[in-house]
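*Asks:* Coordinates only, no sequence provided:
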């Protein structure tokens, strides 16, 4: 993390800490102690103390619990999202901000299960292979951040999620068999949600514009779409309308070539059963 990122991270954590302390001290007719907040949010006094001092990790479930306790209408959830976003490299931060408010997310991947749908075990295996010299603590932090991104799918109004996976994603065993089975089970569970579609593009599908890499299409509340592309150590956001239009056309072609939702779920189920 660069010095600039560390400063952003500390600023976001400081805001979260200040709002927590303020809400606790101004609660109803009398202030709540850290012990009482810990009990009411099913954490602990030590956790609340560390968060208020800006030195401890914020548990994933704490922001929502604080919003319920203090009736703050998502304020702590939004502050937590800022904390998460600030830990990503600058080139990813804009993507994270757009993703958190998107009304539709369309994913195309020919290499791995997209981050929004990864299990912790699958993410850990990929991150470890991508950075074999990283410490266990660093890998654990990266996994935590990736899992935190997925909270956008668990809110009251999740975005419409459309995913197309190359069949090679299912066949490529990037993790131990039990981890892959759990990942496929998670895919099937997500695909069963009414706001989600998971499709598989067969290996014999024709060539297309997006053949050289994965892409994410994020549509904002004002119905503007940007395309996020990633490659080795690089990432970018395409917002030129003409380039976005061409990429969307390619995505629709891929979707047209993909198996139906039912066939795709059957293909995922079959691949999972091979790992028993």
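*Replies:* Received the coordinates, thanks. As the structure is a prediction and not an experimental result, all values here were calculated from the model.
*Asks:* going forward, measure contacts between C-alpha atoms and count neighbours the same way
*Replies:* Will do.
*Asks:* List the buried residues in the longest helix along the chain.
*Replies:* The single longest helix within the chain, with elements called by DSSP state H, is helix 3-25. Residues of helix 3-25 classed as buried by neighbour count (16 or more other CA atoms under 10 Å): 5, 8-17, 19-21, 23-24.
*Asks:* Stretch 194-207 now?
*Replies:* For stretch 194-207, by 16+ other CA under 10 Å, it's 196-202.
*Asks:* So what's the gap between that stretch and the chain middle?
*Replies:* 20 Å (CA atoms, centre = their mean, to the nearest Å).
*Asks:* residue contacts, residue 221?
*Replies:* Residues near residue 221 by CA atoms under 8 Å, 6 or more residues apart in numbering: 101-103.
*Asks:* would you list those in TSV and tack on neighbour count, distance to residue 184 and secondary structure?
*Replies:* What follows is these, written out as TSV (neighbours: other CA atoms under 10 Å; distance: CA to CA, whole Å; DSSP: H, G, I helix; E, B strand; the rest coil):
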residue	neighbour count	distance to residue 184	secondary structure
101	15	27	helix
102	23	25	coil
103	18	25	coil
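*Asks:* Next, the buried residues of stretch 152-170.
*Replies:* Neighbour-count burial for stretch 152-170 [16+ other CA under 10 Å]: 152-153, 158-170.
*Asks:* scratch that, stretch 103-119
*Replies:* 103-114, 116-119.
*Asks:* what's the spacing between the nearest residue in space to residue 34 that is not next to it in sequence and residue 38?
*Replies:* Once flanking residues are discounted, residue 34 sits nearest to residue 45: 5.2 Å by CA to CA, 6 or more residues apart in numbering. Distance, residue 45 to residue 38, by CA to CA, to the nearest Å: 5 Å.
*Asks:* next, the one to line up against it:
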């Protein structure tokens, strides 16, 4: 069995291709500059080959890039077994390239649909010792992620949330109401589906972990989970299949999209 392409190798290859094209270079030309074959560079750009560190340094030089633009990505590769620990920047890059984003959250509204005030309250609560400027910096990064939904070719977004997320008054009543208003509006947009697991369901497959499955136009699917301190990509086929199985199990206990929208509206009206 072939070893699956690692997320960081995929990210490194995509970065090299992007910078090569920005410089107006063909694969043949760039490969010649670093004394490698066109096949080597093609495999590198598609994430199927792990280069030597010196080759990455040479690529930075001939592409005219600042030092460590590519090396910082390369250095992540050694941490990717068995459950690669990643910086959140790597997740943001993958999320921005995804064609379909499937997410499940039990406790809060997912970040892609959070209002600024709701997100700020969550960030501050999760980092009680953070300075205000740190909170604002993290908030800006979260809001920037939401820009993918305003693109001409936005990803398809499938969200499953527990009713608990609708009921928790993050930030207080006013912020809570505003967040539900945004969720109602988003649930009616083309390309966004929001489904709710009602409290009456009781035990279900998603009580222990939030997760995301990213699907791409020309790359294998990957799953992403995170804990309080770090995030993890899970890319092996059996891992991704396992998370798809959980996602499908959750769909068996959700309300339909139409019924979920009415549930969100009723929750908002009671506030």
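*Replies:* Yep, that arrived. Owing to the predicted nature of the structure, the values given are computational and were not obtained by experimental measurement.
*Asks:* between the buried residues of helix 3-25 of structure 1, which is closest to residue 254 of structure 1?
*Replies:* Of all those, residue 5 has the smallest distance to residue 254 of structure 1: 37.0 Å, by CA to CA.
*Asks:* Isn't the closest one up against residue 89?
*Replies:* Yes. In this structure, residue 5 of structure 1 is within contact of residue 89 by CA atoms under 8 Å, at 7.1 Å.
*Asks:* mind listing the helices in the stretch 51-200 of structure 2 by residue range?
*Replies:* 53-62, 71-74, 88-97, 116-126, 132-145, 163-167, 173-187 (DSSP state H, counting those that start in this stretch).
*Asks:* could I get these as CSV with distance to residue 215 of structure 2?
*Replies:* Shown next, in CSV, are the helices of the stretch 51-200 of structure 2 (distance: least, CA to CA, whole Å):
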stretch, distance to residue 215 of structure 2
helix 53-62, 28
helix 71-74, 21
helix 88-97, 9
helix 116-126, 25
helix 132-145, 17
helix 163-167, 25
helix 173-187, 20
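*Asks:* Please name whichever of those helices is nearest to residue 203 of structure 2.
*Replies:* Going by CA to CA, the one of those nearest residue 203 of structure 2 is helix 163-167, 12.7 Å.
*Asks:* and the aligned partner of residue 144 of structure 1 in structure 2, how many residues sit next to it?
*Replies:* Under the alignment (TM-score structural alignment), residue 144 of structure 1 pairs with residue 140 in structure 2. By other CA atoms under 10 Å, the residues close to residue 140 of structure 2 number 14.
*Asks:* Distance of residue 140 of structure 2 relative to residue 96 of structure 2?
*Replies:* Distance, residue 140 of structure 2 to residue 96 of structure 2, using CA to CA: 16 Å.
*Asks:* Over to residue 85 of structure 2?
*Replies:* Taking CA to CA, one finds residue 85 of structure 2 at 19 Å from residue 96 of structure 2.
*Asks:* try residue 138 of structure 2
*Replies:* For residue 138 of structure 2 relative to residue 96 of structure 2 (CA to CA), the value is 17 Å.
*Asks:* hmm, back to that, nearest to residue 262 of structure 2 among the helices of the stretch 51-200 of structure 2 would be which one?
*Replies:* helix 173-187 (8.7 Å).
*Asks:* what's that closest one packed up against?
*Replies:* Helix 173-187 of structure 2 sits against helix 116-126, strand 192-197, helix 257-269, with contacts defined as 3 or more CA pairs under 8 Å, 6 or more residues apart in numbering; DSSP states H and E.
*Asks:* Can you spell out the matching residue range in structure 2 for stretch 116-135 of structure 1?
*Replies:* By TM-score structural alignment, stretch 116-135 of structure 1 lines up with residues 112-131 in structure 2.
*Asks:* how long is the matching stretch end to end?
*Replies:* 24 Å.
*Asks:* Would you indicate which residues of it are buried?
*Replies:* Neighbour-count burial for stretch 112-131 of structure 2 [16+ other CA under 10 Å]: 112-124.
*Asks:* for stretch 258-271 of structure 2, same thing?
*Replies:* So for stretch 258-271 of structure 2, counting by 16+ other CA under 10 Å, buried means 260-261, 263-264, 268.
*Asks:* try stretch 207-223 of structure 1
*Replies:* For stretch 207-223 of structure 1, the buried set under the neighbour-count rule, 16+ other CA under 10 Å, comprises 210, 214-220.
*Asks:* So what's the gap between that stretch and the chain middle?
*Replies:* Here stretch 207-223 of structure 1 shows a centroid-to-chain-centroid distance of 16 Å under the convention CA atoms, centre = their mean.
*Asks:* what does stretch 228-235 of structure 1 give?
*Replies:* The answer for stretch 228-235 of structure 1 is 16 Å, by CA atoms, centre = their mean.
*Asks:* so that stretch corresponds to what in structure 2?
*Replies:* The aligned range for stretch 228-235 of structure 1 in structure 2 is 224-231, by TM-score structural alignment.
*Asks:* do stretch 162-174 of structure 1 as well
*Replies:* Under TM-score structural alignment, the match for stretch 162-174 of structure 1 is residues 158-170.
*Asks:* With stretch 266-273 of structure 1 instead?
*Replies:* With TM-score structural alignment as the criterion, stretch 266-273 of structure 1 aligns to 262-269.
*Asks:* Just the buried positions in stretch 224-235 of structure 1, please.
*Replies:* Buried residues in stretch 224-235 of structure 1 (16+ other CA under 10 Å): 225-229.
*Asks:* Identify, from these, the entry nearest to residue 83 of structure 1.
*Replies:* residue 228 (21.3 Å).
*Asks:* In a strand, the closest one, correct?
*Replies:* Yes. Residue 228 of structure 1 sits within a strand when classified using DSSP: H, G, I helix; E, B strand; the rest coil.
*Asks:* quick one, what contacts it?
*Replies:* Residue 228 of structure 1 touches 95, 215-218, 235-238, counting by CA under 8 Å, 6+ apart.
*Asks:* repeat that for 10 Å
*Replies:* By CA atoms under 10 Å, 6 or more residues apart in numbering, the contact list for residue 228 of structure 1 reads 92, 94-95, 107, 214-218, 235-239, 244.
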